[in-house]
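1. model this:
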Amino acid sequence: MYDDFNKRLRVEDYRGHLPQIIQHIENAAKQKVYEKIIVKARFAHIPVFIEKGFVYEGWIQGYFNGSDAYFLAKYLTACRRRSDDWCKEDEIIHSVQNQTRYNHLSSLPDGFLIRKAEKKDAAELSRLYKTVFTVYPTPLERVNYISHILESGAIFFVIEKDGQIVSAASADVNETYHNAEVTDCATLPEYRKHGLMKHLICQLEEDLRKNGIFCAYSLARAKSFGMNAVFHQLGYQYAGRLTNNCYIYQDLEDMNIWFKNLAYEQ
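-> Below is the predicted model:
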């Protein structure tokens, strides 16, 4: 997948003679003057990618209809490979993993309502994302883009306070491999103390289970203690970090991988 905004080539799937595939994607990335190639690879193919200069960055258990996926990256510029915040982000993960996991959530605070989003919410969702993020890897600031993905079956849940959407999250379902990315997580700053995102993610998980999706994963900003803590506390496993993965919040950032087997959750 060509990703001009984030200056990267994403290979979500592949089939054929692997050395020729790798040569093709490298040529394509160089023609586009991209800075990074990232591939979701099968376990058996890791040595071939490593031999061709790719580096391992993380994994997702059960991504390919029960088989694991491995993130392998190749960097085409030195600055894209370098992360000055890596050690600080390691400290954040260490602190997060000392947090207590939740066995169950308490009820939403009084005055808050959780529900599934509808197409009519597109304009208000757009305002939410523009308020929370200066930049974002997908164009969630555009009302027509949100309308389109809602019409296409994207699962969004929102939390309202006094009729205003104050928090939202979505699940991007891969119908071929039966997995879902928990993404587009945003809460207005003045409402972050209420733990709203945990409720949204739990609602998304319940919806995914009902539809036979049991591999859930997410990419969280490595600099964000709050979002990484949410995933840890809800039973997700930390599984690696993608260096300078995408433009989000204010700049190009590292993203932590989290996954969860929903089959074990009731």
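2. for the rest of this, base every contact and every neighbour count on C-alpha atoms.
-> OK.
3. Ala222 touches Trp258, doesn't it?
-> No: in this structure, Ala222 is not within contact of Trp258 by CA atoms under 8 Å, at 11.0 Å.
4. pick out whichever of those two has more residues nearby.
-> Legend: neighbour count by other CA atoms under 10 Å for Ala222 and Trp258, higher for Trp258 (26 against 23).
5. any idea how far that one lies from His45?
-> 22 Å (CA to CA, to the nearest Å).
6. let's see this one next to it:
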Amino acid sequence: MNKTQASMLSNILEDKASKRIYVTKLCTQDLPHIIEYLDDISSKNGATKIIVKVPTKYSPFFNQYNYQLEAYIPAYFADQTDVLFMCKYTQKERQQAEKHYLGLLQNMCNTLPSTCTKSLNQALHLRELCNTDIPNMISVFKQVFETYPFPIFETDFLQQSMLDGTRYFGVFEANKLVAISSAECDAENKNAEMTDFAVLPSHRGMCLASHLLIEMEHALRKDKYVTVYTIARLQCMPMNKTFYNAQYQYTGTLIQNTQISGSIQSMNVWYKRL
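-> Predicted coordinates:
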């Protein structure tokens, strides 16, 4: 995934593996020219989806150009306004979601959330990770993910993400790292994306993702964060259930959005006010 370098001030990612253009941070000074610019780089790169995180007040502008709302996060910005995930497709076939998994998601949402009652095994301990943990982090990520939308298998990327404010947490058995998660922190707006959950197959079924999520929420509350959210694979029902049980609210599905674990998959957006 490459960051586009051009006259635009917005943060624009060309995600060739996912065949999408992703505007992760919209600079309103780029309006209205960003529409034509996105269309142009989409065509040049063979991207079949453009997705933009749009402050609510600018959604009418994007609606004019056939962008559709797929999901949103309330109170995303410091002034407590929302952000909308607005999308445009250049290939009709890409707009088809995985109906079977949407049905499973609906069934889950029709049930009451249930809290994991398993305490952390006494043989395990949980702590925040640092630079010296990076080799072990890469080893876990490689065992869990065939492919990933960001270069989490690379030392330089993980080091830079830590410098940029992403906080990683891990569960250890003795000195062996067995589970990871991260909080990608936006200190200015006091929101964080809860992401990069990876649990070794040998340690699944122990509620480790739930324990990591609780620990991250606790750390973020101490730092006065307001909103946390995740973008979870539609096909990974256990991960969706982890957030559902933790009282996160579902706001929509990003259709055929992200190349992960070997294929382009739809992603569910969940949020929670701390």
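7. for structure 2, which residue occupies the most central location?
-> Closest to where the C-alpha atoms of structure 2 average out (CA atoms, centre = their mean) is Ile231, at 3.7 Å.
8. what ranges do the strands span in the stretch 151-274 of structure 2?
-> Using DSSP state E, counting those that start in this stretch, the strands of the stretch 151-274 of structure 2 run over residues 166-173, 176-186, 191-199, 227-233, 249-260, 263-273.
9. can you lay out the ones you listed as TSV showing distance to Pro32 of structure 2?
-> Formatted as TSV, the strands of the stretch 151-274 of structure 2 follow (distance: least, CA to CA, whole Å):
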stretch	distance to Pro32 of structure 2
strand 166-173	32
strand 176-186	26
strand 191-199	27
strand 227-233	28
strand 249-260	24
strand 263-273	27
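10. so for Ile51 of structure 2, which of the ones you listed sits nearest?
-> Closest approach to Ile51 of structure 2 among the strands of the stretch 151-274 of structure 2 is made by strand 249-260 (8.6 Å; CA to CA).
11. residue range for the closest one in structure 1?
-> Per TM-score structural alignment, the counterpart of strand 249-260 of structure 2 in structure 1 is residues 237-248.
12. how far apart are the matching stretch and its match in structure 2?
-> Stretch 237-248 of structure 1 differs from its equivalent in structure 2 by a mean of 0.7 Å after superposition (mean CA distance after the TM-score superposition for structure 1).
13. need the residues that contact that stretch.
-> For stretch 237-248 of structure 1, contacts defined as CA atoms under 8 Å, 6 or more residues apart in numbering pick out 5-6, 57-60, 80-83, 133-137, 222, 231-232, 252-260.
14. which among those end up buried?
-> Buried members of the contacts of stretch 237-248 of structure 1, counted by 16 or more other CA atoms under 10 Å: 6, 57-60, 80, 135-137, 222, 231-232, 252-260.
15. Val54 of structure 2 belongs to a strand, doesn't it?
-> Yes: secondary structure of Val54 of structure 2 (DSSP: H, G, I helix; E, B strand; the rest coil): part of a strand.
16. that one: neighbour count?
-> By other CA under 10 Å, neighbour count at Val54 of structure 2 equals 24.
17. who touches it in this structure?
-> Residues near Val54 of structure 2 by CA under 8 Å, 6+ apart: 25-26, 83-86.
18. please repeat the previous calculation with a cut-off of 10 Å.
-> Counting by CA atoms under 10 Å, 6 or more residues apart in numbering, Val54 of structure 2 makes contact with 23-28, 61-62, 69, 72, 82-87.
19. map it across to structure 1 for me.
-> By TM-score structural alignment, Val54 of structure 2 lines up with Ala41.
20. can you check Val228 of structure 2 too?
-> Mapped onto structure 1 by TM-score structural alignment, Val228 of structure 2 lines up with Ala216.
21. how about Asn107 of structure 2?
-> Counting by TM-score structural alignment, Asn107 of structure 2 lines up with Ser95 in structure 1.
22. its match against Ser224, yeah?
-> No: in this structure Ser95 of structure 1 lies outside contact range of Ser224 using CA atoms under 10 Å: 11.6 Å.
23. which residues are common contacts for these two?
-> Counting by CA under 10 Å, 6+ apart, the residues touching both Ser95 of structure 1 and Ser224 are Glu89.
24. what about stretch 232-241 of structure 2, how long is it end to end?
-> Using CA to CA, the end-to-end distance of stretch 232-241 of structure 2 comes to 10 Å.
25. average offset of the longest helix anywhere in structure 2 relative to structure 1?
-> Determined from DSSP state H, the single longest helix within structure 2 is helix 208-222. Its matched residues in structure 1 lie on average 0.8 Å from helix 208-222 of structure 2 after superposition (mean CA distance after the TM-score superposition for structure 1).
26. buried set for that helix?
-> 208-213, 215-217, 220.
27. go through these and say which is closest to Asn175 of structure 2.
-> For the buried residues of helix 208-222 of structure 2, the nearest to Asn175 of structure 2 is Leu208 (16.3 Å; CA to CA).
28. next one: the aligned partner of that closest one in structure 1 from Val33 of structure 1, what distance?
-> Mapped onto structure 1 by TM-score structural alignment, Leu208 of structure 2 lines up with Leu196. Taking CA to CA as the measure, Leu196 of structure 1 falls 40 Å from Val33 of structure 1.
29. with Glu12 of structure 1 instead?
-> Distance from Glu12 of structure 1 to Val33 of structure 1, by CA to CA: 20 Å.
30. for Val135 of structure 1, same thing?
-> Look at Val135 of structure 1 and Val33 of structure 1: by CA to CA, they are 21 Å apart.
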